[in-house]
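> Sequence below, structure please.
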Amino acid sequence: MTELGIGIGWRPEIADAVEGLSGVDWVEVVAENICVGHLPDSLTRLRERGVTVVPHGVSLGLGGADRPDPARLAALGEKALALGAPLVTEHIAFVRAGGSLTATPQLEAGHLLPVPRTRDALDVLCENVRIAQDALPVPLALENIAALVAWPGEEMSEGRFLAELVERTGVRLLIDVANLHTNRVNRGEDPARALSELPVEAIAYVHVAGGVERDGVWHDTHAHPVPEVVLDVLADLASRVSPPGVLLERDDDFPSARELGDELSAIRATVTGASAVRGRGAGHGGGAGRGGATAAPAQPLLIGAGARVSGGPMPSAPVTAATAPGPGAGRDSGPGAARDGAEPVRESAARPGARQRVAVAQAALLSALVAGTPVPEGFDSRRLGVQARALAAKRAGVVAKVAPELPEILGAGFRPAFLAYARSRPMTGGYRRDALDFAERLLVAGRPEDPDARRRLTEWWQDRSGSRPPGRATRLVRAARHALVRR
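All right, here's what the predicted structure looks like:
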């Protein structure tokens, strides 16, 4: 695998700080936030300095019931080539539900939601992963996500679920140790058990991030300093295997460059200390913190009929359109790709009806979260309420970023007005569409009351929609459509 080193998530708000930080070996960029042919100057300068840039996708929804969108896959692959990236990453999550498999309107979560750890969901995920691997020009790694809610009737632990995913597809893993801690608080799951069950030799790199606990719920905010408990999970992981890369994520409330540098130093020291303990060859007791983590060497992953692998090679130099592997490279060169000609397990098709069963379950959950429909049987209604509020808050925050004129025009009234709108209007498109629909809803209702603000909002809406606010007939049709969504 490519040795990445210590890195940081590149964000426009900290672009200058990232360029000035010492000891940054590589960066990761949210794939949906960049355009091929119009890369930010900061990323271009970093690449010219030899800094590896890895695109990190958030919208594929490989854990969803539908097959991956070919256009989204093509866009992700193009960005990987434009950045000369040695791999691309995504999430084990679903981000939308409904549509043709359920004969209901498709809803967007605007966030990463957990897939149920069931055989049906694993079948669908594996098939989707192989579709993505065949389409992408570079290897793929998938991230475990943080969860506020637990699915009823799960059949596997997180570690076993990840292990079977790797065994069946050869996909690499992006392990987020902050998410392992989140799931410890929110779902009672032991990070040490997950690390002991998953194939650590399949890890492409590791995420580290901060969060905060409120009322017994851990919120994976990426807006707080990395706490000691997360560094302890990182130490446990690094005591088991040497991670090829470790990356600090920060998405909001950005601190000074000095504070970011201090966090990177703490991460480097944690990995170095745990690696030194591992190098002494002591046995691993599980769950050890930074003070005394010990580990046995990671065992090779068994693939198929006894084939032993310890991680297939990744490109050591930046990939270009001329040198990139062809479609399917992500599968055949991954850690599940057996050596000496042996093939990994090939179970290509999901069981009959699996996609539809997963689709129905995911649509029911997402509808409860964003459209106010009844809570599906077996879910914790209080915890779903926390998740629903978190989704609405994130939706408001992202709309404020993609359409900063709205909070400027509406002032302090933006957030309460948007949250009221979100309670009755689930997102069915992207965030820019959401911003337009929100503004339209306000204007139709004769708001804001201040004439100057209403005039500015009207001009903003017209400038982006190319038409005038809808008449009464159009409003009635839209109201009927949204009423159907809420059923």
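> Please count neighbours and contacts with C-alpha atoms only from this point.
Noted.
> Show me where the stretch 351-487 of the chain has its helices.
354-370, 381-402, 405-410, 414-424, 431-444, 451-465, 472-485 (DSSP state H, counting those that start in this stretch).
> in the fifth one, what counts as buried?
If I follow you right, that is helix 431-444. Tyr431, Arg432, Asp434, Ala435, Leu436, Asp437, Phe438, Ala439, Glu440, Arg441, Leu442, Leu443 (16 or more other Cα atoms under 10 Å).
> The last one too?
Within helix 472-485, the residues scored as buried using 16+ other Cα under 10 Å are Val485.
> what angle do it and helix 354-370 make?
120 degrees (axes from the mean of the first three to the mean of the last three Cα atoms, to 10 degrees).
> Just give me the closest of the buried residues of helix 431-444 to Arg464.
Distance to Arg464 across the buried residues of helix 431-444 (Cα to Cα) is lowest for Leu436, with 7.8 Å.
> Can you give me the distance of the closest one to Val360?
Counting by Cα to Cα, to the nearest Å, the gap from Leu436 to Val360 is 29 Å.
> And this one, please, so the two structures can be compared:
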Amino acid sequence: MERLGTGIGWRPAIAEAVEAMAGIEWVEVVAENVCPGHLPDSLLRLRERGVAVVPHGVGLGLGGAERPDPVRLAALAERAEALGSPLVTEHIAFVRAGGERTASRGLEAGHLLPVPRTREGLAVLCENVRIAQDQLPVPLAVENIAALFSWPGEELTEGQFLYELADRTGVRLLIDVANLHTNHVNQGEDPAAALDALPLEALAYVHVAGGFERDGVWYDSHAHPVPEPVLAVLAELATRVRPPGVLLERDERFPSAAELEAEVEKIRRTVTAAGRDRVPVGAGARPGPVPASGAGAATGPVADEAARTRLALGQTALLSALVAGTPAPEGFDRGRLRVQSRMLTAKRGSVVASLAPELEQILGDTYRPRFLRYAAGRPLTGGYRADALAFALHTLREEPPAGRVVRRELRDWWIERSGRASLVGRPWARWARVARFALLGR
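Below you'll find the model as predicted:
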């Protein structure tokens, strides 16, 4: 694997700081947030300096029941080519469910959710990964995610699951040590045991990020400094192998440029210090892969349509419980699902506010509670921009704000963003205004 070195996640809010940061050898960009034909000037300048740029996808849903969407795969490939990237990365997760296979409406999580660590779930994931590998112009690496809960009846540990995945597909691994720590706090999984089981020769690079603990639950926020326990997991990994690359992830609540640079330097020092205690390859025993059951042991069992349908039904029931208020499926920790559901709704409100900041400006302190009430029982189905319009219309219809000025501002915002403003000045404009007032209320 090509050596990447020390890097940081590039975000528009810290673009200037990243460009000025000493010792940054590569950056990672959220793939869905860049347009190949209109790359940010900051990324272009970094590339001209020889800084590698890696697109990091969040929307494929490789752990879902359906095969990867060819359109999404083509978009990821296009970004890799536009950025001249050495590889692309995605997540071991599902992000949507429902649809034709389950004869139900499609549901979007707006979040990375865990896949069942079963042999059947692994078979589906392996086939999806192979499909993605065949369509991408550069190598693919997949990332372990943070989880608040696990699936009932799991057959493999996290380390065994990752080993099998890499062994059967040849995919590279992006190991997030913060996520290993999260799963340790939330589910009692031992990070050292997971690291012991990993095929270290498949390691592409490492993510490091911050979070916080509340009421016994670790929240992988990407908005807080990297804590010592996460650095300890990074050190554990670095005693086993020299990571080809290590990257700081920070998505919001950005500190000063100096603080970011200090955090990157702390990560670099942690890896360097741990490397002095590295055990030479072959000096210690590492558990081998769990034997594959069934035919085709070289690559593992192939997922048939029945297996995909069973997975689809399970993921749809789970996602419906999280975003639509249906009963929790049997065997899941209901308390943890409630926590996850609240997190998904809060994240959804934050994304809508970032895409349509005028809504929060118009509604002020009432935006958050209003959005939580709106989202209850109304799953995300058409994307966040459609969600913003639906929320504004719902507010005007069902819960009009106090004050004529606020109502008018919200109404005008909805009219403009929904395209109704194009009626102004046409012969039927007066009729349209009458209908509009009847719809929205004065």
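> Overlay the chains and give the TM-score.
Here the TM-score for the pair of chains, by TM-score structural alignment, normalised by the length of structure 2, is 0.91; 423 aligned residues with a Cα RMSD of 2.4 Å.
> and Thr52 of structure 1, which of the helices of the stretch 351-487 of structure 1 is closest to it?
helix 381-402 (26.9 Å).
> next one: that closest one to chain centre, how far?
Centroid separation between helix 381-402 of structure 1 and its chain, computed with Cα atoms, centre = their mean, to the nearest Å, is 16 Å.
> Onto which residues of structure 2 does that helix map?
Aligned by TM-score structural alignment, helix 381-402 of structure 1 falls on residues 334-355 of structure 2.
> how about the nearest residue to Gly99 of structure 2 once chain neighbours are set aside, what does it touch?
Counting by Cα to Cα, 6 or more residues apart in numbering, Gly106 is the residue found nearest to Gly99 of structure 2 once chain neighbours are left out, at 4.5 Å. Residues counted as contacts of Gly106 of structure 2 (Cα atoms under 8 Å, 6 or more residues apart in numbering) are Arg96, Ala97, Gly98, Gly99, Thr381.
> Look at the third one and give its secondary structure.
Gly98 of structure 2 falls in the strand class when you classify it by DSSP: H, G, I helix; E, B strand; the rest coil.
> Now do it: how many residues are near it, please.
22 (other Cα atoms under 10 Å).
> Check the second one too.
A count of neighbours around Ala97 of structure 2, defined by other Cα under 10 Å, yields 28.
> quick one: it and Ser104 touch, right?
No. Ala97 of structure 2 lies out of contact with Ser104 (Cα atoms under 8 Å); the separation is 9.1 Å.
> Mean neighbour count, the helices of the stretch 351-487 of structure 1: which tops it?
Comparing the helices of the stretch 351-487 of structure 1 by mean neighbour count (mean count of other Cα atoms under 10 Å), helix 354-370 comes out on top with a mean of 21.
> any idea how far that one is from the chain center?
When distances are taken as Cα atoms, centre = their mean, helix 354-370 of structure 1 is centred 19 Å away from the chain's centroid.
> ok, back up a step: I'd like the buried residues of helix 431-444 of structure 1 as JSON lines, with distance to Asp25 of structure 1 appended.
Converted to JSON lines, the buried residues of helix 431-444 of structure 1 look like this (distance: Cα to Cα, whole Å):
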{"residue": "Tyr431", "distance to Asp25 of structure 1": "32"}
{"residue": "Arg432", "distance to Asp25 of structure 1": "34"}
{"residue": "Asp434", "distance to Asp25 of structure 1": "37"}
{"residue": "Ala435", "distance to Asp25 of structure 1": "37"}
{"residue": "Leu436", "distance to Asp25 of structure 1": "40"}
{"residue": "Asp437", "distance to Asp25 of structure 1": "42"}
{"residue": "Phe438", "distance to Asp25 of structure 1": "42"}
{"residue": "Ala439", "distance to Asp25 of structure 1": "43"}
{"residue": "Glu440", "distance to Asp25 of structure 1": "46"}
{"residue": "Arg441", "distance to Asp25 of structure 1": "47"}
{"residue": "Leu442", "distance to Asp25 of structure 1": "47"}
{"residue": "Leu443", "distance to Asp25 of structure 1": "49"}
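> To which residue of structure 1 is Val323 of structure 2 aligned?
Using TM-score structural alignment, Val323 of structure 2 pairs with Val370 in structure 1.
> what does Arg308 of structure 2 give?
Using TM-score structural alignment to pair residues, one finds that Arg308 of structure 2 aligns to Arg355 in structure 1.
> Look up the closest residue to its match, ignoring the ones flanking it.
Per Cα to Cα, 6+ apart, closest to Arg355 of structure 1 is Ala65, 5.2 Å.
> which residue in structure 2 lines up with Asp450 of structure 1?
Using TM-score structural alignment, Asp450 of structure 1 lines up with Gly403 in structure 2.
> Tell me how many other residues crowd its match.
Neighbour number of Gly403 of structure 2 under other Cα under 10 Å is 8.
> rewinding a little: for the residue nearest to Gly99 of structure 2, which three-state class applies?
strand.
> do the one 4 residues further on as well
Applying three-state DSSP to Gly110 of structure 2 yields a three-state assignment of strand.
> That one and Leu344 touch, don't they?
Yes. Gly110 of structure 2 lies in contact with Leu344 (Cα under 8 Å); the separation is 7.1 Å.
> So which residues of the stretch 151-300 of structure 2 form helices?
Going by DSSP H, counting those that start in this stretch, the stretch 151-300 of structure 2 shows helices at 158-169, 177-187, 191-197, 228-240, 257-275.
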